[in-house]
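pasting a predicted model and its sequence here:
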Amino acid sequence: MLYNRIRELREDKDMTQKQMGEILSCSQRVYSNYERGELDIPTEILIKLADYHGVSVDYILERTEKKETNV
């Protein structure tokens, strides 16, 4: 599930939900809701997450297992 994937990416960088919220300009509570699947993740946030973690949006959406972006 994509919600698990954003959690894994965050944990791989040893970051808190609060830190990710600050990077994405949202509160820790909103970010936590994204990770739990209680809020749909807006497209602009998906793009920011992908850019920050250096992965493709397709990876976050679980459309591929390939982490790298084609840049």
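On my side now, so go ahead.

from now on I want contacts and neighbour counts done on CA atoms only, so please keep to that.
Fine.

strands of the chain, residue ranges please.
For the chain, none of the segments meets the definition of strands by DSSP state E.

all helices of it, in order?
Assigned by DSSP state H, the chain shows helices spanning 2-12, 17-24, 28-36, 43-53, 57-60.

now that we have the ones you listed, can you turn them into CSV and tack on mean neighbour count and distance to Asn70?
What follows is the helices of the chain, written out as CSV (neighbours: other CA atoms under 10 Å; distance: least, CA to CA, whole Å):
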stretch, mean neighbour count, distance to Asn70
helix 2-12, 16, 18
helix 17-24, 16, 23
helix 28-36, 18, 25
helix 43-53, 15, 12
helix 57-60, 19, 11
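
just put these in a markdown table and tack on distance to Lys67.
Output for the helices of the chain, formatted as a markdown table (distance: least, CA to CA, whole Å):
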| stretch | distance to Lys67 |
| --- | --- |
| helix 2-12 | 10 |
| helix 17-24 | 19 |
| helix 28-36 | 19 |
| helix 43-53 | 9 |
| helix 57-60 | 6 |
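
alongside the first one, take a look at this:
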Amino acid sequence: MIGQRIRLLRKMRNLTQADLAEALDVAKTTISAYENEVNEPNHDMLKNLADFFNVSVDYLIGRTDSHLQDEVKEGLKYSEDQLKKIDELHEILLSIENEEMRNMIIQSAIMYANGVKASVKK
């Protein structure tokens, strides 16, 4: 569970394992071990990951399915219905077992979102 969520959050930010490792001041192999669930992050690393991705530790360890912290939800100014849809989409992504397919969908969503932002700014 923790590994899947770290991988998803990393890919949603379009980061490589090396990028995340550098940001957290750990080896790339450490991130790989977390994502492949060979090792689990200790308490301090869980806090660092939660802070970096702006999610709760509860989300990382699977105690909640909402990946947005309350402060973040307030800052986004989304309606409750929109937040619910974001969480539903996130759960759908987590449920896709084929990692290649999941990654392709995430990358497509990121490109779409970036395209929408670019067209709005014109």
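Arrived safely. Not measured: the values here are computed from a predicted model.

superposing both, give me the TM-score.
TM-score of the superposed chains, computed with TM-score structural alignment, normalised by the length of the first structure, equals 0.92; 71 aligned residues with a CA RMSD of 1.0 Å.

about what we covered before: relative to Val71 of the first structure, which of the helices of the first structure is closest?
helix 43-53 (11.2 Å; CA to CA).

contacts for that closest one, please.
Ile6, Leu9, Leu24, Ser56, Val57, Ile60 (CA atoms under 8 Å, 6 or more residues apart in numbering).

isn't the fourth one right up against Thr69?
Yes: taking CA atoms under 8 Å as the contact criterion, Ser56 of the first structure and Thr69 are neighbours in contact, 5.0 Å apart.

who's more crowded, the two?
Ser56 (23 against 13; other CA atoms under 10 Å).

report the longest helix in the second structure, please.
In the second structure, assigned by DSSP H, the helix with the most residues is helix 99-121.

show me what that one is packed up against.
helix 2-12, helix 80-95 (3 or more CA pairs under 8 Å, 6 or more residues apart in numbering; DSSP states H and E).

could those go into TSV alongside distance to His43 of the second structure?
Output for these, formatted as TSV (distance: least, CA to CA, whole Å):
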stretch	distance to His43 of the second structure
helix 2-12	13
helix 80-95	23
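
quick one: closest of those to Lys73 of the second structure.
helix 80-95 (7.7 Å).

tell me what angle the closest one forms with helix 99-121.
Angle between the axes of helix 80-95 of the second structure and helix 99-121 is 150 degrees (criterion: axes from the mean of the first three to the mean of the last three CA atoms, to 10 degrees).

looks like Ile106 of the second structure contacts Lys11 (just checking).
Yes: assessed by CA under 8 Å, Ile106 of the second structure is found in contact with Lys11 at 7.3 Å.

can you get me the start-to-end distance on stretch 64-71 of the second structure?
16 Å (CA to CA, to the nearest Å).

who's in contact with Arg5 of the first structure?
Ile60, Glu62.

if I look at it, how far off is Ser25 of the first structure?
20 Å.

and Pro42 of the first structure, by the same measure?
13 Å.

higher neighbour count, these two?
When Pro42 of the first structure and Ser25 are compared for neighbours, Ser25 comes out ahead with 12 against 9, by other CA under 10 Å.
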